[in-house]
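> Requesting a structural model of the entry that follows:
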Amino acid sequence: MLARLFAMILLREALQIETQEEPRLINVKNAELGNTVSLDCAVSPHDREKLYWYKQSLGYVPQTVVAEIYGKRRFNPPFHSRFKVGGDFNLTIRNVTKEDEGNYFCQQGVLLGWNKGTFLSVKDPDDQRFVSQTVVQQPVSASAQLGDPVALQCSITSQRTDHSNQCQGEPSVYWFRSGPSHPAAIYMNGNRSGECQNSSGPPSAPQSCVYTLPKNNVDSSDAGTYYCALAACGEVVFGNGTKLDIPDNFLVILVHRILLACFLVVILILILIIHYSTRKLIP
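Okay, here's the model as predicted:
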């Protein structure tokens, strides 16, 4: 019996190592002011007891758009009028506004995790404040060992027109992470500053800045694709993404879990010995 239990523990741990999910990519959907857009949820038809849609605006924590629990559907007040869900729990937004821009993702159940996120980018066709915005990430892919430090970089080049003086505030840089452990979470570059060139030139001169996202002591949960995004003057431009691979040392993990399983077996044996010894002492 103990041998069977030991084998089952080893098999379960090995399968957990081999069946890790591939990182999910961020889907970007563009829409103009006043449009109607539909976002797919792709839920499984076999478990529809608890369904959720969430929205995460740039720089803010996620908020619930709608929850459907055991067939009862409830929208949060800010999303009640223009937001609808269909039979497949796809989300439809009518008369899109700039405030609708953000990252949307749906969840099925409590323990099943998040479905692929979609970033809704809302454009104003009459707004031509930037001549160009370019976000370039290098390298396209990177690899790091467990515990290593990693610094992801993106280069942002922008060229303003005279109308850009109407913009309020400074450009903001955000990092989107798409991976198996979390939904497309948003990281914000706290100081919003980088190494810039031509920053002292005329307003119409192109300006190039390099932004860095440092990560120390990476582990397997940090694996995924990281996207750099520039938000300025009502526009959001994404980079091409950098895929960060953190390969697990299968042998080290397997040895660690074997030792853990052995420790559990020893504890079980000690409990059985104490149990039978106690029974013998009781008349």
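> drop to CA atoms for contacts and neighbour counts, all remaining ones
Will do.
> Quick one: the helices in the chain, in order.
Defined through DSSP state H, the helices belonging to the chain, from first to last, are 2-18, 250-281.
> tell me what the last one is packed against?
Contacts of helix 250-281 with other secondary structure elements, assessed using 3 or more CA pairs under 8 Å, 6 or more residues apart in numbering; DSSP states H and E, are made with helix 2-18.
> in the helix it packs on, what's buried?
Along helix 2-18, these residues count as buried under the neighbour rule (16 or more other CA atoms under 10 Å): 9-10, 13-14.
> got the residues you listed as TSV, with distance to Ser178 columns?
Converted to TSV, the buried residues of helix 2-18 look like this (distance: CA to CA, whole Å):
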residue	distance to Ser178
Ile9	31
Leu10	30
Glu13	25
Ala14	25
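> Out of the helices of the chain, flag the one nearest Ile186.
For these, the distance to Ile186 is smallest for helix 2-18, at 26.7 Å, taking CA to CA.
> Determine the angle, from 0 to 180 degrees, between that closest one and helix 250-281.
150 degrees (axes from the mean of the first three to the mean of the last three CA atoms, to 10 degrees).
> Quickly note the distance from the nearest residue in space to Lys29 that is not next to it in sequence to Trp175.
If you skip the residues right next to it in sequence, Lys29 has Leu120 as its closest partner in space, 5.0 Å away by CA to CA, 6 or more residues apart in numbering. Distance check for Leu120 against Trp175: by CA to CA, to the nearest Å, it reads 15 Å.
> Also His256?
Applying CA to CA, the value for His256 to Trp175 is 34 Å.
> Compare the two (neighbour count), which wins?
Trp175 (24 against 12; other CA atoms under 10 Å).
> Report the contact partners of the more buried one.
For Trp175, the set of contacting residues under the criterion of CA atoms under 8 Å, 6 or more residues apart in numbering consists of 186-189, 213, 226-229.
> Between those, which sits nearest Ser143?
Using CA to CA, these come closest to Ser143 at Tyr226, 12.8 Å.
> Would you confirm that the residue nearest to Lys29 contacts Ile93?
No. Applying CA atoms under 8 Å, one finds Leu120 not in contact with Ile93, separated by 10.5 Å.
> who's more crowded, those two?
Remark: of Leu120 and Ile93, Leu120 carries more neighbours, 23 against 19, as counted by other CA under 10 Å.
> Next, the structure of the following sequence, for comparison with the previous one:
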Amino acid sequence: MTLETDVEDGVVSVIADGTLLARYDAEPAGSKPGFDTLALPSGVDTKPGENLVVSSPHDHPWHFGLFFCQKLVDGVNCWESEPNAAAGNPHGYAEAGEYEVRDASDGGIEVEQEATWRTDSGEELLDDARRIRIGEPDDEGYLLTWEQDVTALEQRRHLSSETLHGHYSGLSLRFARSLREGRVLLPDGRDPGETSPPRAASGPAARWCDYSGPLDGRPGAGAVGDPWSAGVAMFDHPDNGAGPVNWFVMDEPFGFLAANPTWGTVETLDEGESRSWTWGLWVHSGTPDEERVERAYESFVDSV
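Okay, here's the model as predicted:
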């Protein structure tokens, strides 16, 4: 399935056989660049073109579909930028920089971008470099790979995420509204823990986490008790750290999934020191079993 791109006003659209597959806002009006669209490809047997994420929902306008954010840098809140800005409170945000879009040799599309995380007073906190690749889809879905680097600027920086409202941080995905009350699947039969408020227990460590849920729109009597379904499996590359990442996952009051490398810890970076992570996302139709997700995970590891 051939991929094409259209770039207009800082928005990168990736199209497969006439269907909008993904859309990345490299010059956002909000506080962070990210994807406002991750859609099912035209070859799936459920709802081709169905967007599985929501960006800037009215309940949390600082959720930008699929995006990266380190929540706390030296205690500066870079996550809830919009409400803190509205209230006149100190906060951080990502100043989007130059970006490049290119065709990959294997038929995929690559987006590379620089950004600078700053405080609202102008202090530079972190340099941000991300390399994102969208692979050619098949009749189940497609793989998105996100390589993320952060570098401490001006002085030693401390990265953390623990706050009253959970561990929102890292590579994060806010699911479309129909996908709430989804199924959370971990390898080896792991229990995901609490996935609805209160959320303190939700943070299992695993090499991958799949979130699948129901889709609206299936017509006829066959939809009763058996709606269409789709989801995203997020993968943690084994080179990211000494152990698997912690997943912040929710299924109520909305679906949310984040790979949070600073769960329960403080990452210290000296000035000029960098930290790098590689994550994968398998955007898929249906509700795959553990064996199928594991195969997709192994394909991701082999592809990097």
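> Could you get me the TM-score between them?
Scored by TM-score structural alignment, normalised by the length of the first structure, the superposition of the two chains gives a TM-score of 0.24; 111 aligned residues with a CA RMSD of 5.8 Å.
> Which two of the buried residues of helix 2-18 of the first structure have the greatest separation?
Maximum pairwise distance among the buried residues of helix 2-18 of the first structure (CA to CA): 8.6 Å, between Ile9 and Ala14.
> number of nearby residues for Ser299 of the second structure?
Neighbours around Ser299 of the second structure, by other CA under 10 Å: 12.
> again, but for Phe68 of the second structure
Close neighbours of Phe68 of the second structure, defined as other CA under 10 Å, add up to 24.
> Tell me how far the nearest residue to it once chain neighbours are set aside lies from Asn77 of the second structure.
Nearest non-adjacent residue to Phe68 of the second structure, counting by CA to CA, 6+ apart: Leu171, 4.4 Å away. Distance from Leu171 of the second structure to Asn77 of the second structure, counting by CA to CA: 16 Å.
> Check Met234 of the second structure too.
Met234 of the second structure sits 25 Å away from Asn77 of the second structure, taking CA to CA as the criterion.
> Settle it for me: which of the two has more neighbours?
Legend: neighbour count by other CA under 10 Å for Met234 of the second structure and Asn77, higher for Met234 (28 against 21).
> What sits closest to the more buried one if chain neighbours are left out?
Leu281 (4.5 Å).
> Am I right that the one you found is in contact with Tyr211?
No. If you go by CA under 8 Å, Leu281 of the second structure and Tyr211 don't touch, sitting 10.8 Å apart.
> intersection of neighbour lists for these two?
Both Leu281 of the second structure and Tyr211 are in contact with 232-233, where contact means CA under 8 Å, 6+ apart.
> who's more crowded, the two?
Tyr211 (26 against 23).
> That one against Trp247, yeah?
No. The pair Tyr211 of the second structure and Trp247 does not pass the contact test of CA under 8 Å, sitting 11.1 Å apart.
> Overlap of the contact sets of those two?
By the contact definition CA under 8 Å, 6+ apart, Tyr211 of the second structure and Trp247 are jointly contacted by Leu257.
> Now do the strands in the stretch 201-304 of the second structure.
208-214, 229-236, 246-250, 256-260, 267-269, 274-285 (DSSP state E, counting those that start in this stretch).
> Tell me which of the ones you listed sits nearest to Ala115 of the second structure.
When the strands of the stretch 201-304 of the second structure are ranked by proximity to Ala115 of the second structure, the top entry is strand 274-285, at 14.2 Å, counting by CA to CA.
> got the angle between the closest one and strand 256-260?
Going by the same axes, to 10 degrees, strand 274-285 of the second structure is angled at 150 degrees with respect to strand 256-260.
> So which bits of strand 274-285 of the second structure are buried?
Under the neighbour-count criterion of 16+ other CA under 10 Å, strand 274-285 of the second structure has 274, 277-285 buried.
> and that strand, what other elements does it pack with?
For strand 274-285 of the second structure, the packing partners by 3+ CA pairs under 8 Å, 6+ apart are strand 141-152, strand 229-236.
> Run through the neighbouring helices and strands of the last one.
The contact analysis (3+ CA pairs under 8 Å, 6+ apart) places strand 229-236 of the second structure against strand 208-214, strand 274-285, helix 290-303.
> count of neighbours near Tyr24 of the second structure?
By other CA under 10 Å, 23 other residues sit near Tyr24 of the second structure.
> next one: Ile253 of the first structure
Here the neighbour count serves as a burial measure; for Ile253 of the first structure (other CA under 10 Å) it reads 14.
> How about the one 5 residues further on?
Neighbouring residues of Ile258 of the first structure were enumerated by other CA under 10 Å; the total is 18.
> go on, the one 3 residues further on?
Neighbour count of Ala261 of the first structure, defined by other CA under 10 Å: 19.
> Which of the buried residues of helix 2-18 of the first structure sits closest to Thr64 of the first structure?
Looking at the buried residues of helix 2-18 of the first structure and their distance to Thr64 of the first structure, the nearest is Glu13, at 34.5 Å (CA to CA).
> Report the spatially nearest residue to that closest one, omitting neighbours in sequence.
Closest residue to Glu13 of the first structure in three dimensions, ignoring its sequence neighbours and counting by CA to CA, 6+ apart: Arg257, at 7.0 Å.
> before we move on, back to that, just put the contacts of Trp175 of the first structure in CSV and tack on distance to Asn27 of the first structure.
CSV is the format used below for these (distance: CA to CA, whole Å):
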residue, distance to Asn27 of the first structure
Ile186, 14
Tyr187, 17
Met188, 19
Asn189, 21
Leu213, 21
Tyr226, 13
Tyr227, 11
Cys228, 14
Ala229, 13
